[in-house]
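K.L.:
okay, sequence plus prediction incoming.
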Amino acid sequence: MPGTLYLVATPIGNLEDITLRAIRVLREVAVVAAEDTRHTGKLLAHLGIHTPTTSFYEQNELERIPRLVSRLASGESVALVSDAGTPGISDPGYRLVRAAVEAGITVQAVPGASAVLTALVASGLPTHAFAFLGFPPPRAQARERWLAALATRQETVVFFEAPHRVRETLEAAARILGDRPAMVGRELTKLHEELIRGRLTEIVGQLTETRGEFTIVLAPADKAEEAMPLPDSPALYREFCELTENEGLGRREAISRLAERYGVPSRQVYSAVERGREGPAS
């Protein structure tokens, strides 16, 4: 009889957030597949668990998946864990789950800590609908296009950001999306946890510490903002010039930014900008 693949959530900072079920499963499985065996080894030692571990991370997952599925098929149970939180969220995991499902192996999630939900429910922003978007692109222009795509989304958005880019990303968000409400969570559940709430520009002003792990929660687009009409051609051309001359965007990037801002096709923006460039007909 095949074993079971358990997706075990582990603490995101506070070790007291491990569940009783997670402890039992980690003790009973044949092996723990871990993103970082050294990191997970410390958690297991803290819990007095001596289950063997094997590494499972992005660079070796394609090699490890057949081995783990074979062990599962032979009757062994496997626990998959990440460095922190729920495995499969912004880290390796879903390909192993898919392979196990295709092989007819039982997959069970063992719920627990999640930085996404921890930040969302503490933010004070709407929780009835939300989207988690992982990490923004690291390069500035790609990140700005990524942010522009959020302009009219009607759900709360949650994403992670690296400490050395968090200030730049928040400043870009304020510029591209407007000064909307948000929350930044740093070092969630840890001793030096920090939750900064307010409008984006206010948060940037309060952000004094850029070390640690950051989770950002953005309010949905305002209804009035979503319905913003396309300006006349001269006004749109002035906005185009602002983007290309003052913000350093290329022509194509500026057209795309304006199309995202007003919710219209790029070709419509291009035509309007060209009319604005030519000026009023004589």
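P.N.:
Sure thing, it's come through.
K.L.:
CA only for contacts and neighbour counts going forward, please
P.N.:
Will do.
K.L.:
what about the strands in this protein?
P.N.:
Along the chain, the stretches classed as strands by DSSP state E are 4-8, 31-34, 53-55, 78-81, 106-110, 130-132, 156-161, 181-186, 194-199, 214-218.
K.L.:
make TSV from those strands and add mean neighbour count and distance to residue 124 to it.
P.N.:
Below are these laid out as TSV (neighbours: other CA atoms under 10 Å; distance: least, CA to CA, whole Å):
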stretch	mean neighbour count	distance to residue 124
strand 4-8	24	28
strand 31-34	23	33
strand 53-55	17	38
strand 78-81	26	29
strand 106-110	16	27
strand 130-132	17	13
strand 156-161	22	11
strand 181-186	24	8
strand 194-199	17	8
strand 214-218	24	10
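K.L.:
turn the ones you listed into a markdown table, columns for distance to residue 146.
P.N.:
Shown next, in a markdown table, are those (distance: least, CA to CA, whole Å):
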| stretch | distance to residue 146 |
| --- | --- |
| strand 4-8 | 30 |
| strand 31-34 | 31 |
| strand 53-55 | 32 |
| strand 78-81 | 29 |
| strand 106-110 | 31 |
| strand 130-132 | 13 |
| strand 156-161 | 12 |
| strand 181-186 | 17 |
| strand 194-199 | 20 |
| strand 214-218 | 14 |
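K.L.:
putting a second one here so we can go through both:
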Amino acid sequence: MGRMLSPGVLTLAATPIGNPLDASVRLLRALEQADLIAAEDTRRLHRLAAALEVTLGGKVLSHHEHNEEHRTEQLLTALAEGRRVLIVTDAGMPVVSDPGYRAVRAAAAAGYPVTVIPGPSAVLTALAASGIAPDRFTFEGFPPRRDGKRHAAFEPLRHEPRTMVFFESPRRTAATLAAMAEVFGPERESAVARELTKTYEEVRRGTLAELVAWAEAGEVLGEVVIVVAGAEPVAADPEALLEQVLARAAAGERMKDAAKAVAAGAEGVSARELYDAALARR
């Protein structure tokens, strides 16, 4: 097939999120051809290579949140030397809730090409399996770990009209679902997908109240993705909407952003109208 990686190019490659058979042919070739592989967990990379019966072609470096800044400098040096540099994470796409963002920014700023080998995605897999409207969605990553901060993070999303996708630790899933039920309402349609593409894959669908009961009834195991339906549009009450915009602005949000977010969850009013009214009220 010839070489697929190019010298002096930073390549990001998606790895399987569970089932090794989901590895693409391009990923196999990239692992064989790279001069330098930056891996979130080197042991997991070696296990993946063994499962795929692939011989890693170059030097392997650890590349995680605690050493990302230092490793980025090393990756740029390797690119300057014309080496084939590959970034992989434990599962899924680098950069998405995983290391790689700093390297991409630095490489692009320095003028080095950046390319991506697409592949498995926990976000899209869970969204597709959830049965919840996928036409417009937003990825929210991991919610804060502490209860107060978790609730505060969900509050601006109360009226988000798009489907929302979250990552979560299994040990915090019950608490996160409970916080979602409080903020978004217990009847909001939702789904919990765990162990995607693995032997014990499971997708639980129901209201947030039903999923809270399920999560609290037993131990949640495996890597978890939570999908929550967007808010239904509500009839516009201009005065109430204006109060929401002012409250969000008082909490530190930019007025324009607050007006846009509130208008997104309402019918019959534009973000511009709310913004102008909020400025006048101030």
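P.N.:
Happy to help now that I have it. Predicted model only: the values in this text are computed from it and were never measured.
K.L.:
so what's residue 211 of the first structure closest to, chain neighbours aside?
P.N.:
The shortest distance from residue 211 of the first structure to any non-neighbouring residue, by CA to CA, 6 or more residues apart in numbering, is to residue 163 (5.5 Å).
K.L.:
ok, residue 67 of the second structure to residue 100 of the second structure distance?
P.N.:
As for residue 67 of the second structure, its distance to residue 100 of the second structure is 11 Å (criterion: CA to CA, to the nearest Å).
K.L.:
burial count for residue 192 of the first structure?
P.N.:
The burial count assigned to residue 192 of the first structure is 9, neighbours taken as other CA atoms under 10 Å.
K.L.:
map it across to the second structure for me.
P.N.:
With TM-score structural alignment defining the correspondence, residue 192 of the first structure maps onto residue 200 in the second structure.
K.L.:
what does residue 163 of the first structure give?
P.N.:
In the second structure, residue 163 of the first structure lands on residue 170 (TM-score structural alignment).
K.L.:
quick one: residues contacting its match.
P.N.:
Residues in contact with residue 170 of the second structure (CA atoms under 8 Å, 6 or more residues apart in numbering) are 220-224.
K.L.:
can you do 10 Å?
P.N.:
176, 194, 215, 219-225 (CA atoms under 10 Å, 6 or more residues apart in numbering).
K.L.:
among these, which one has the most neighbours?
P.N.:
Looking at the contacts of residue 170 of the second structure with neighbours defined as other CA under 10 Å, the largest count falls to residue 225 at 27 neighbours.
K.L.:
roughly how far does it sit from residue 173 of the second structure?
P.N.:
In this structure, residue 225 of the second structure lies at 9 Å from residue 173 of the second structure, with CA to CA as the measure.
K.L.:
who touches both of the two?
P.N.:
Applying CA under 10 Å, 6+ apart, one finds that residue 225 of the second structure and residue 173 are jointly contacted by 167, 192.
K.L.:
returning to that earlier point: and the strands of the first structure: which comes nearest residue 263 of the first structure?
P.N.:
Of all these, the one in closest proximity to residue 263 of the first structure, counting by CA to CA, is strand 156-161 (18.5 Å).
K.L.:
just tell me what residue 57 of the first structure corresponds to in the second structure.
P.N.:
Aligned by TM-score structural alignment, residue 57 of the first structure pairs with residue 64 of the second structure.
K.L.:
again, but for residue 79 of the first structure
P.N.:
Using TM-score structural alignment, residue 79 of the first structure pairs with residue 86 in the second structure.
K.L.:
what does residue 102 of the first structure give?
P.N.:
With TM-score structural alignment as the criterion, residue 102 of the first structure matches residue 109.
K.L.:
wait, what's in contact with its match?
P.N.:
residue 103.
K.L.:
returning to that earlier point: tell me how far the match of residue 57 of the first structure lies from residue 42 of the second structure.
P.N.:
For residue 64 of the second structure, the distance to residue 42 of the second structure under the criterion CA to CA works out to 10 Å.
K.L.:
now the common contact residues for these two.
P.N.:
Shared contacts of residue 64 of the second structure and residue 42, defined by CA under 10 Å, 6+ apart, are found at residue 89.
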